[in-house]
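**Student:** compute the structure for the input listed below.
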Amino acid sequence: MRQKPSGRWEARYRDDRGRLRGKTFATKVEARRFLARVNADVQRGDYVDPRGGKEMFGSLATAWLASGLHWKPLTRRRYEGVLTSHLLPEFQESPVGSIDRHGVQEYLGKLVAGGLSPGTVRKIYAVLRMVLDTAVETRALRANPAIGVRLPKASARKMLVLEAFQVEQLAVEVGAPYELLIRFAAWSGLRAGEIAGLQLSDVDLLRARVQVATSVADMGGALLRGDTKNSRVRMISIPADLRDEIAAYLNARGVTGAEPDAALFVGPKGGPLRHGNFYSRRFRPAVGRALPPSLHGLRFHDLRHTCASLLIANGWHPKAVSDHLGHASIQITMDLYGHLLDSYHDALVARLDEAYGNARRAADRPQTDHTGPQADHETAPTPSSSRAVSRNEKHGRKAS
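**Tutor:** Predicted coordinates:
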């Protein structure tokens, strides 16, 4: 600490990275108090760069995007979309140090009042929080002002599943060329993006198996191919009849093995399958016509839930269901479909009851009396009589 020619006092210190810093004050007392406070912060690991809070949110967001080297292309595009459409128009020219919890809460309330769904607001909030986490990591902020705010409650959506006959009704109502797409979705359990990403080389018609390796998303009209949700490649089995329908479908399109990169499912004119167009123009109207009112809220993703229900109803073990659906862990499967596993448990108990009853009846059944030409001869001794003979012989007596 030193006094400058101007009469002001300069407090000099080293930050948490060892860099020399300084700040001037009108009095020596103010400078001393500042130094004590800064040194304590450095010792506790709570030091905040006084200049860091002046960085604009837009600049910080750009740095955050550049740091996401591990993100999938689809994830990056979604984050960029949230920043461009929502966060930058609101915070781009705001110093990060001026953003407080009250301001974040007020902003979220404005989004809800503007008609955005709770789910969408939560996604915007998640990006905002991650950007501000970067400010904490770089010591621009002591704490993240987005932590602790109240989020709109996402309403729990009832899971809808179809019976096998309803899958067929919906497929027929959707009509060509999408009938097979509906059947495939309900009996394979693939996500919409995974279905769009399937190529001819992914289908093993001989063994009725399908490799799930990529996913396609429509981002602002651009179809982006990337990894599956958990970046895992899995192999699933499909019913033999469904395999035969796929073979007939490909034959009708004139697709051969010489085109391994050809898409398995295409649009009505042979172009790329765009899920958004199919969903609004064909799927939703067909749901309203083919299914009862209680199922009019059915989404395409509910066909994935339908597959889980069909697998469980046919006795698949939860771990097999988890692997088939491509869940990151069996716990996800149990959380989603635990209520459907009651029937699976009941079937196992019934089989256990049957096994127990068969064993008891077999034990209570009288032994068959074997008679024949040797009936008058001396029979072989039983284990108990053999032991008696041995004891008598041991004591020098003959058995009667």
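
**Student:** going by C-alpha atoms from here, please, whenever you check contacts or count neighbours.
**Tutor:** Will do.

**Student:** show me where the chain has strands.
**Tutor:** In the chain, strands defined by DSSP state E lie at 2-3, 9-14, 20-25, 203-204, 209-212, 214-219, 222-227, 234-237, listed in chain order.

**Student:** contacting residues around the second one?
**Tutor:** Spelled out, it's strand 9-14. Residues lying outside strand 9-14 but in contact with it, judged by C-alpha atoms under 8 Å, 6 or more residues apart in numbering, are 1-4, 20-28, 31-32, 34-35, 39.

**Student:** run this one through as well so I can compare:
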Amino acid sequence: MIRKTERRGQRVLVIDIRWRKPDGSKGRYRRDAQVQTMAAAAAEERRLIGNIAQHGDVHEPKPAAPKEEPEPVSTAFGEVVARYRASFMVTDLKVTSRRGYASVLTSLLLPKFKDRPITKVDGESAAKLDLELTKHGLAKSTRNNIQIVLRSVLRFAVERKYLDAMPSGLPRLKQPEPTILEIPTDEQVTTILGVACPTQRLAFSLMAYAGLRPNEVRALLRRDVVLRREDGEPVGGFLSIREGLSYGEVHTPKTGQREVPIARPLAQVLGPVEKGSRDGHVARSRRGKPWGQYGLEQAFERVRNRAGFAGWSVYSLRHYAITSWLRKGIPVHVVQKMAGHRNLATTQHYVHFLKADLEDAARRLDSGRGDVAGGVTAG
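**Tutor:** Reported below is the predicted structural model:
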């Protein structure tokens, strides 16, 4: 109800409302009206009674404060790596790549970033890491490999929605230093094969005359060898390079399957291999078992040292095969297929060394031109 009262000589309208609250207790509102006219006071009273009917009180409830959304918790780098290793590394990486990536993750990236949120492993972090590695004297190729593994993990994080996008400002990959190929001469290869024992000679010949990689030598089976004979003597044929064997796991070769012609020297070494199970391994150690992961490298070091060529790697035999094909005039795109190079540029790298050989030959011819001419005149 609304009552009129006098206060200090002025008329005041008082609103006085009584009601029963939802919990049964009595409620009362008695205040001076906010206005002076009776009509306005009546409107104010109706508003207050409406609040009682709707909310159980003359006052409208205060709007609830908006809930603060908790800041999303970023998954730690170490957790992302664990999922990366359990899925992507198994399904998408070659066995040898998997080993290399695991080494980089375990020895460097996890100790550095394991507990850091993946969102905080950004371009600045990668650049600081690269600077540290530079100060420790790591080669460009090694630093590139580390950055490649880090980028692979970050791309995986984007695909799995741990990151919205690849971080900006990642360091550029460095231009690798030009590789100096170790290419032995015909005489040096003959010396190495002559020093090797029969089992070593067979494995090394597959690299020196067919350009196989060590993992392809380890995986080669008898059924992959087709020899061509003349008068009962093996003179040629083809090798089917179907598989590689790395760390005890069989896998597709680095650049896919291919066929390689068998040169006469290799055919003669492979002659006895036709005997035995077609699923048996061609190259075996002295114990009669397939070569282990590092067996060929270690055997070559021993043979190489006995031959007096310290410093070469077993891959020098493969380099010899590729340059031999080029020297014999086999087109570079055919050599690319025989060698199993993914990019023609890799094969052309060998052409560069072949060109150096030709230029050296030209200099030798030029240096002897006067003597030859003199000899002809004198004769």
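
**Student:** TM-score of the superposition?
**Tutor:** Scored by TM-score structural alignment, normalised by the length of structure 2, the superposition of the two chains gives a TM-score of 0.66; 292 aligned residues with a C-alpha RMSD of 3.4 Å.

**Student:** of the contacts of strand 9-14 of structure 1, just the buried ones, ChimeraX syntax please.
**Tutor:** Command for ChimeraX, covering only those of these found buried under the criterion 16 or more other C-alpha atoms under 10 Å:
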select :24,25,28,31,32,34,35,39
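
**Student:** what lines up with Glu192 of structure 1 in structure 2?
**Tutor:** For residue 192 of structure 1 the amino acid is Ala, not Glu. Across the two structures, Ala192 of structure 1 finds its equivalent in Pro214 of structure 2, going by TM-score structural alignment.

**Student:** was I right to think that match contacts Gly295?
**Tutor:** No. Look at Pro214 of structure 2 against Gly295 with C-alpha atoms under 8 Å: they stay out of range, at 9.5 Å.

**Student:** between the two, who's got more neighbours?
**Tutor:** Pro214 (24 against 13; other C-alpha atoms under 10 Å).

**Student:** which part of structure 1 matches the longest strand along structure 2?
**Tutor:** Determined from DSSP E, the single longest strand within structure 2 is strand 10-20. The counterpart of strand 10-20 of structure 2 in structure 1, using TM-score structural alignment, is absent.

**Student:** ok, residues contacting that strand?
**Tutor:** By C-alpha under 8 Å, 6+ apart, strand 10-20 of structure 2 touches 1-6, 26-33, 35-36, 38, 41, 45, 49.

**Student:** got the buried residues for the helix or strand following that strand?
**Tutor:** Note on strand 10-20 of structure 2: by DSSP states H and E, the next helix or strand toward the C-terminus is strand 26-32. Applying a neighbour-count criterion of 16+ other C-alpha under 10 Å, one finds Asp32 buried in strand 26-32 of structure 2.

**Student:** so how far is the helix or strand following strand 26-32 of structure 2 from its chain's centroid?
**Tutor:** In the C-terminal direction, the helix or strand that comes right after strand 26-32 of structure 2 (DSSP H and E) is helix 38-55. Remark: helix 38-55 of structure 2 is offset 73 Å from the chain centroid, using C-alpha atoms, centre = their mean, to the nearest Å.

**Student:** now the residue positioned nearest the centre of structure 1, nearest residue through space, not along the chain?
**Tutor:** Among the residues of structure 1, His327 comes closest to the average C-alpha position under C-alpha atoms, centre = their mean, at 6.1 Å. Across the structure, with C-alpha to C-alpha, 6 or more residues apart in numbering as the measure, the residue nearest His327 of structure 1 apart from its sequence neighbours is Thr333 (6.8 Å).

**Student:** contact partners for the counterpart of that neighbour in structure 2?
**Tutor:** Pairing criterion TM-score structural alignment: the partner of Thr333 of structure 1 within structure 2 is identified as Thr347. Listed by C-alpha under 8 Å, 6+ apart, the contact partners of Thr347 of structure 2 are Val332, Val335, Gln336, His341.

**Student:** can you pick the most crowded of those residues?
**Tutor:** Neighbour counts for the contacts of Thr347 of structure 2 were taken using other C-alpha under 10 Å; the highest belongs to Val335, with 22 neighbours.

**Student:** isn't it right up against Ser324?
**Tutor:** No. Taking C-alpha under 8 Å as the definition, Val335 of structure 2 is not a contact partner of Ser324, at 10.0 Å.

**Student:** mind listing the helices for the stretch 301-400 of structure 1?
**Tutor:** With DSSP state H, counting those that start in this stretch applied, the stretch 301-400 of structure 1 shows helices at 302-313, 318-325, 330-337, 341-364, 383-394, listed in chain order.

**Student:** for Glu168 of structure 1, which of those helices is the nearest?
**Tutor:** helix 302-313 (11.8 Å; C-alpha to C-alpha).

**Student:** what about the closest residue to Leu88 of structure 1 other than its chain neighbours, how many neighbours?
**Tutor:** In space, not counting the residues next to it along the chain, Leu88 of structure 1 is nearest to Gly58; the distance is 6.4 Å by C-alpha to C-alpha, 6+ apart. Using other C-alpha under 10 Å as the criterion, Gly58 of structure 1 is surrounded by 21 other residues.

**Student:** tell me the counterpart of Gly58 of structure 1 in structure 2.
**Tutor:** Taking TM-score structural alignment as the alignment basis, one finds that Gly58 of structure 1 is matched in structure 2 by Gly78.

**Student:** roughly how far apart are that match and Lys114 of structure 2?
**Tutor:** Separation of Gly78 of structure 2 from Lys114 of structure 2 (C-alpha to C-alpha, to the nearest Å): 4 Å.

**Student:** now Ser246 of structure 2
**Tutor:** Using C-alpha to C-alpha, we find Ser246 of structure 2 at a distance of 29 Å from Lys114 of structure 2.

**Student:** and if you look at Val158 of structure 2?
**Tutor:** Relative to Lys114 of structure 2, Val158 of structure 2 is positioned 18 Å away (C-alpha to C-alpha).

**Student:** likewise for Glu216 of structure 2?
**Tutor:** As for Glu216 of structure 2, its distance to Lys114 of structure 2 is 36 Å (criterion: C-alpha to C-alpha).

**Student:** same question, Ile183 of structure 2
**Tutor:** Going from Ile183 of structure 2 to Lys114 of structure 2 by C-alpha to C-alpha gives 43 Å.
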